[in-house]
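In: pasting the sequence and the predicted model now:
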Amino acid sequence: MNAFLLPSVLHKYKHGFVICYYIPDNIKFHVVHRLRPQQDGKPRTIVATFERRKDRDRVLKAARDNLKDTQYSIYEQFPNEIMERRNILWPIFKREQRAGRRVRFKEDKLYVTDELIKSYDICVFCESKTDDLDILNVPKGYEYFSKNRQKFDRKSGGIVVVFKNLLKSHLSFLSSDSEYVLWLKFNLRHEPNFLLGCVYIPPENSRYSSVEAFDEVENELIFFQEENIHTILIGDFNARCGTGRDFIFPNDDLAQILNFDGADVIDNYFHSFQKLILYDIPLDRANEDTGRCNTFGSKLLSFCKNNNMFICNGRVGSDKGVGRVTSSQTSLIDYCIVSPDLFPLLSEFEVIDFDPLYSDVHCRLHVIFSTGVTTDLHNNDSTPNTVNIPVRWNNEMKDQFVNMVEDKISTEDLFKKLVTLNVESDTFQPDIDNFVDFFNSIFIDSAHNCFW
């Protein structure tokens, strides 16, 4: 059954005639009734439940096409749990709309144009709740790689990495058994190589979690670790570790007793924290999360000590000396963890304010590494030293320009492409973006051929 809310008018069936005028076939209702009078004196709302879903869809379409800029409106009535979610997202809808972005609701989901992803080279999404049958619509110029949870029938967990196409030849996604981490390697010319681990470890009391989760991640890190490769781990660790020390402070007396002096590997291990002092990174971390260190927090600190990695939260960027909480405004459980030699390359680190558009309770981590990668990675033309020459209009060539445009596509072909667009489709936004790009390319290519 599909219920609708319709504003009542003075004449009982006037609104019904407005809609049915555009839908000549009979509409079958299960029940139609009016709600109680409103205190503000506005017309009473009519609730209509349809017998057939297709009738509901036709009425919705007719309302969108013919009731715009009128005093009448039709909208779908949702269950309370969906309405609660929509009410949370409504301020975001208005905010994005005022910013000039295309936004639309579909039940309790809000779809916005892809500015967030397009502002990054790589985006990591934890707890994606995807499976191997899902096909994701990502912005043009981007691709994605996903690692989905396999041990449970219900969709849960999962990690998705969205990246620019221009980086594809420099990325290698590494196959591994653990469902808690997705590994990828950066192979950059004339630059140090990077190993990125995208982590999602479920809460320690969850049936999806395991006390062996951190051990699995550590074993795979050791397996993929190479000499002269820098390591980054980022994601949701569900670990609360307070301001506990994430490195070993050596005891010089013990080192002499055990005769560690002169062993370079061991010496580097015990004194890696001195690199933070060299890079002017504080040894002590700030943390707004004053809760006790949980089991996973202790495991995370041990993981960092075992592998010479350091927590960025509360140490660098705008989060230096702050250590903002990242979940439910109470706990810090999302981290970026790096090898010490990466700190000079870490130019920005920020915990972004919570936004229900992107997560249920988590804040986003914004991280930028300045690697000195050649600018051709960010240029649609990968040929180095390409000079962009502006195209100027030449009135003497206007007829040739028009002919070139008409040769590329006819008005009839253009119309056929337009009518295939379905505003109700989940892929409508990328479809319309592709159409606009195609339409623009006709004029741009013709201009290049005529005026250069």
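Out: Everything's here; your move. Numbers count the residues shown, from 1 in each chain.
In: from here on, contacts and neighbour counts on C-alpha atoms
Out: Will do.
In: count of neighbours near the closest residue to Pro192 other than its chain neighbours?
Out: Nearest residue to Pro192 in three dimensions, chain neighbours excluded: Ile229, at 6.4 Å (Cα to Cα, 6 or more residues apart in numbering). With neighbours defined by other Cα atoms under 10 Å, the count for Ile229 comes to 16.
In: got it, and Lys417?
Out: 10.
In: touching, the residue nearest to Pro192 and Phe194? I think so.
Out: Yes: with contact taken as Cα atoms under 8 Å, Ile229 and Phe194 are classed as touching, separated by 5.6 Å.
In: does Phe125 lie in a helix or a strand, and which?
Out: Assigned by DSSP states H and E, Phe125 belongs to strand 122-126.
In: which other residues reach the strand or helix carrying Lys417?
Out: Under DSSP H and E, the secondary-structure element containing Lys417 is helix 411-419. Identification of contacts with helix 411-419 by Cα atoms under 8 Å, 6 or more residues apart in numbering yields Phe435.
In: which element follows it toward the C-terminus?
Out: Where DSSP H and E defines the elements, the next helix or strand beyond helix 411-419 is helix 428-451.
In: so which elements touch the strand holding Phe125?
Out: Applying 3 or more Cα pairs under 8 Å, 6 or more residues apart in numbering; DSSP states H and E, we find strand 122-126 packed against strand 159-164, strand 193-200, strand 229-236.
In: out of these, which gets nearest to Glu396?
Out: strand 159-164 (40.3 Å; Cα to Cα).
In: same for the closest one, what does it pack against?
Out: Using 3+ Cα pairs under 8 Å, 6+ apart as the contact criterion, the elements in contact with strand 159-164 are strand 122-126, strand 142-147, strand 193-200.
In: put this beside the first:
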Amino acid sequence: MKNRKKVTKTRSGGITVGYKEHLKTMIEIIDTECKYVMWFQVNGKAFNLDKPVVFGVVYIPPEYTRYSSDEAVNEIEQEFLRFSNISNYICLLGDFNARTGCDDDFVIINEDEHGDNNLSDFIENPINALEALSIPTKRESMDKGKNRYGNMLLNFCKGNGFFILNGRLGRDQNIGRFTCRNASVVDYCISTPELLKTFKDFEVLDSSKLLSDVHNPLSITFFCDKNLAIAHAENVDYFSKKNTFTKIKRWNSEKIKDFQNNIDVEKIAELEYKLTNTDLTVVNKNMINSLIDDLCNIFVKSGQTTFGTYTVKQNKKRGGILEIRINPGLMRNVNLHVKITGN
């Protein structure tokens, strides 16, 4: 978590990154000085890439507020340049509070102007990366307005070779759906050209008061290594050397009585004792998770005894996708999910 340290009378915010525990071996949080971005990297093997994929979760406070800073984009850029020496697979996503309209996020290079001096042989036209993947060069946006932070973001993209995915990719292609108050686009996912080939989908989801105050969540889906998807679905370590794992056989209603009889009553008594003697004034998330884990383990053990188990071998023919969801709001957070596809 990266949050504001200053105590105020009004609600403050911050950035969090959340992921399933069994994905922890492939994800590394990177501590930096900039308070406007929280960096983490994902092992490149998950994407079938030779280098790690670096993500930056961004929150830039709105213009003309007590927390606003004209140096926010510059600070993020300095840290990006440092990471670009490690990997060219970099993605920034979150609440930029930038309105960019439909303006270009790239510099148009006219190759005809450089034909005589062969300079075009040394200039990489960024549009080529989009055209090679059949991604529109012109993005759409329902928000036609612009602000100063929007110009800063566009200049950042032009200067560092980033592309805005909003209105250009996946289910948001040719739409550019509003991301805030159904009136503006201020939340973005931007990517370096080299990473574009790994994107499967981009979508602006419906708003939810449970997730945010006024923002819409962003859902970004990547193609990933098939074994990562299988490992996630079966709740096993992706980097484990094991090629097989154990599962409980399907539920059989005819064995309900056996299931009930196989529940460890001593474990139930221990759990009941813990619940009865828990001080409710000091209950925290870790304590709740521990109690739930204890309860689940009791049922799992009974299921193993009642229905039996079988060994599963990883299916080499199945593919996977890695899904990242951004929930901008009072607390900006990112959650990583992995799904199995039939590809």
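Out: Okay, I see it. None of these values were measured; they are calculated from a predicted model.
In: quick one: TM-score?
Out: Superposed pair, TM-score by TM-score structural alignment, normalised by the length of the second structure: 0.75. Supporting alignment: 296 aligned residues with a Cα RMSD of 3.2 Å.
In: returning to that earlier point: pick the most deeply packed of the helices and strands packed on strand 159-164 of the first structure.
Out: strand 193-200 (a mean of 23; mean count of other Cα atoms under 10 Å).
In: show the contacting residues for the aligned partner of the residue nearest to Pro192 of the first structure in the second structure.
Out: Ile229 of the first structure maps onto Asn88 in the second structure when the alignment is built from TM-score structural alignment. The contact partners of Asn88 of the second structure, by Cα under 8 Å, 6+ apart, come to Lys51, Val53, Thr192, Glu194, Leu195.
In: what range in the second structure matches the strand holding Phe125 of the first structure?
Out: In the comparison with the second structure, strand 122-126 of the first structure aligns to no range at all (TM-score structural alignment).
In: and the angle from that strand to strand 229-236?
Out: In terms of direction (axes from the mean of the first three to the mean of the last three Cα atoms, to 10 degrees), strand 122-126 of the first structure departs from strand 229-236 by 50 degrees.
In: tell me the angle of strand 122-126 of the first structure relative to strand 142-147?
Out: Relative orientation of strand 122-126 of the first structure versus strand 142-147 (the same axes, to 10 degrees): 30 degrees.
In: quick one: map Tyr300 of the second structure onto the first structure.
Out: Tyr isn't right for residue 300 of the second structure; it's Val. For Val300 of the second structure, the equivalent position in the first structure is taken to be Ile444, counting by TM-score structural alignment.
In: tell me the helices in the stretch 101-250 of the second structure, going along the chain?
Out: Assigned by DSSP state H, counting those that start in this stretch, the stretch 101-250 of the second structure shows helices spanning 127-132, 148-160, 226-233.
In: before we move on, the earlier item: in a markdown table, list the helices and strands packed on strand 159-164 of the first structure along with distance to Ile257 of the first structure.
Out: Putting these into a markdown table (distance: least, Cα to Cα, whole Å) gives the following:
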| stretch | distance to Ile257 of the first structure |
| --- | --- |
| strand 122-126 | 46 |
| strand 142-147 | 47 |
| strand 193-200 | 36 |
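In: out of those, which comes closest to Val405 of the first structure?
Out: With distances scored as Cα to Cα, the stretch of these nearest to Val405 of the first structure is strand 142-147 (28.5 Å).
In: and the match of Val300 of the second structure, how many neighbours does it have?
Out: When neighbours are counted by other Cα under 10 Å, Ile444 of the first structure registers 14.
In: residue at max distance from the center of the second structure?
Out: Here the second structure has its C-alpha centre computed as a mean, and the residue farthest from that point, by Cα atoms, centre = their mean, is Asp116 with 45.4 Å.
In: picking up where we left off before, distance to Val58 of the second structure and mean neighbour count for the helices of the stretch 101-250 of the second structure - can I get that in TSV?
Out: TSV is the format used below for those (distance: least, Cα to Cα, whole Å; neighbours: other Cα atoms under 10 Å):
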stretch	distance to Val58 of the second structure	mean neighbour count
helix 127-132	24	15
helix 148-160	12	18
helix 226-233	26	22
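In: can you list those in CSV and add distance to Lys257 of the second structure?
Out: CSV is the format used below for the helices of the stretch 101-250 of the second structure (distance: least, Cα to Cα, whole Å):
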stretch, distance to Lys257 of the second structure
helix 127-132, 60
helix 148-160, 63
helix 226-233, 29
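In: and those: which comes nearest Val42 of the second structure?
Out: Among the helices of the stretch 101-250 of the second structure, the nearest to Val42 of the second structure by Cα to Cα is helix 226-233 (11.9 Å).
In: no more questions from me, cheers.
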